[in-house]
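In: below are the sequence and a predicted model; questions follow.
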Amino acid sequence: MLGVRSINNLKGVHPDLVKVVKRAIQISECDFTVIEGVRTATRQAQLVKQGASQTKNSRHLTGHAVDLGAWVNGTVTWDWKYYYQIEKAMKQAAKELDIPIEWGGDWKTFKDGPHFQLPWGYK
C-alpha cells in the first residue's frame, strides 16, 4: 500500500501511470515509495546541473513520469537488485492494465533505475 507521501507525490501524474504504480505496489517483491512525479522546469534544470538528469525536456514536466525509490529497512536504497524487482512489478502491472510504460533501467545510456514513464506521444 502506498503511503501518504507517495500519494501526494502522485498528484498531477497521468491517471494511467498512477494506475500502474498502484497495481505494482500490490505485487512487488520490494516495497517502494514515489520519490517524485510532476516536476517544475526549475527543478528539472537543477537536476540536469547536478548530473542527475540529462534533459530539460523530461516526461516529469507533463506528469508522464515517476521516480520510485526502493524502500528497504525503513529507508530508500539505491541498490540495483531492488530496482529489478520493482521493474518486474511495474511491467507486469502495465501489461495487466494494457498501459505501455518505459523503464529508465532499459535505456542504453544514462541508466535510471528509479524512473518509469509513459512513452512519448502517449496522451
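Out: Ah, there it is.

In: contacts, neighbours, all on C-alpha from now
Out: Fine.

In: list of residues touching the top strand by length along the chain?
Out: Taking DSSP state E as the assignment, the strand of the chain that covers the most residues is strand 65-72. With contact meaning C-alpha atoms under 8 Å, 6 or more residues apart in numbering, strand 65-72 is reached by 10, 13, 17, 30-38, 59-60, 76-78, 82-83, 86, 114-118.

In: buried ones among those?
Out: Among those, those buried by neighbour count (16 or more other C-alpha atoms under 10 Å) are 10, 13, 17, 30-38, 59-60, 82-83, 86, 114-118.

In: restricted to strands, list the contacts of strand 65-72.
Out: In strands, judged by DSSP E, the following of those are found: 32, 33, 34, 35, 36, 76, 77, 115, 116, 117.

In: nearest to residue 90 among these?
Out: Distance to residue 90 across the ones in strands among the contacts of strand 65-72 (C-alpha to C-alpha) is lowest for residue 116, with 8.3 Å.

In: pull the contacting residues for the closest one.
Out: With contact set as C-alpha under 8 Å, 6+ apart, residue 116 has these partners: 65, 66, 67, 68, 101, 102, 103, 104.

In: structure two is appended below for comparative analysis:
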Amino acid sequence: MYNFSKTSVEKLKGLHPRLVEFANKLLEVSPYDFCITQGIRSVEEQQKLYAQGRTLPGSKVTNCDGIKYKSNHQVHDDGLGYAFDIAILIDNKINWDSKNYIKVGNAAMEIMKKYNVEWGGNWKSFKDYPHFELIGGRK
C-alpha cells in the first residue's frame, strides 16, 4: 500500500474532510502510487490557468475564470476546497499517460459513489484525468 508524502498531505489541507477521506481511500485502491499536485488554489492561480490557451501560450486547461465561475479548487463560502488533482508516480517519476489515469479512475468507481465524488475523466466537455471533486461543490 502507498502512503502520501508530506507535500501531498499539505496539499490536502483545507479540503472538505469527505474529500480528504476519499483521497486516502483512492490511494488504497489505486493500481499506481500518486501524489497530490493541487488542492486549494488562489484566485490568482485560477486566473493564470484560465488565461492559458487564451491570452497565455498553451492549451486550455479550465473553463473556470476564478471570479464569475469559481473552480472547486478555490475556497468556497464554508472555507473549504472541493477538488484535488493527482500525478501518477511510476518508478518515482511522474507519468502523464492517460491510460494509467483511466485505470485509477476505473479502480475508484465504487468509492466515488460512496463519497459523492466525480472524476474529470468522465466529463464530456473535456477530459481532466488527474482531477477529482465533490459533486455539487460549486456554488
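Out: Yes, it's here. Note that this is a predicted model, so its numbers are computed, not measured.

In: tell me how they score on TM after superposing.
Out: Comparing the chains after superposition, counting by TM-score structural alignment, normalised by the length of the first structure, produces a TM-score of 0.89; 121 aligned residues with a C-alpha RMSD of 1.7 Å.

In: nearest to residue 43 of the first structure, of the ones in strands among the contacts of strand 65-72 of the first structure?
Out: When these are compared for distance to residue 43 of the first structure (C-alpha to C-alpha), residue 36 comes out closest, at 10.9 Å.

In: count of neighbours near residue 50 of the second structure?
Out: By the measure other C-alpha atoms under 10 Å, the count of residues near residue 50 of the second structure is 20.

In: show me what it aligns to in the first structure.
Out: Under the alignment by TM-score structural alignment, residue 50 of the second structure pairs with residue 48 in the first structure.

In: distance between the strand or helix carrying that match and the chain's centre?
Out: In this assignment (DSSP states H and E), residue 48 of the first structure forms part of helix 41-50. Taking C-alpha atoms, centre = their mean, to the nearest Å, one finds helix 41-50 of the first structure lying 17 Å from the centre of the chain it belongs to.

In: stretch 3-14 of the second structure: which residues count as buried?
Out: For stretch 3-14 of the second structure, the neighbour count (16+ other C-alpha under 10 Å) marks 4, 8, 11, 12, 14 as buried.

In: spatially nearest residue to the aligned partner of residue 5 of the first structure in the second structure, not counting backbone neighbours?
Out: With TM-score structural alignment defining the correspondence, residue 5 of the first structure maps onto residue 7 in the second structure. Nearest residue to residue 7 of the second structure, sequence neighbours excluded (C-alpha to C-alpha, 6 or more residues apart in numbering): residue 36, at 7.8 Å.

In: surely the one you found meets residue 15?
Out: No. Because the distance of 12.0 Å does not satisfy C-alpha atoms under 8 Å, residue 36 of the second structure is recorded as not touching residue 15.

In: the inter-axis angle of the longest helix seen in the first structure versus strand 32-36?
Out: As far as residue count goes, and with DSSP state H defining each element, the longest helix of the first structure is helix 80-97. Helix 80-97 of the first structure and strand 32-36 are oriented at 90 degrees to each other (axes from the mean of the first three to the mean of the last three C-alpha atoms, to 10 degrees).
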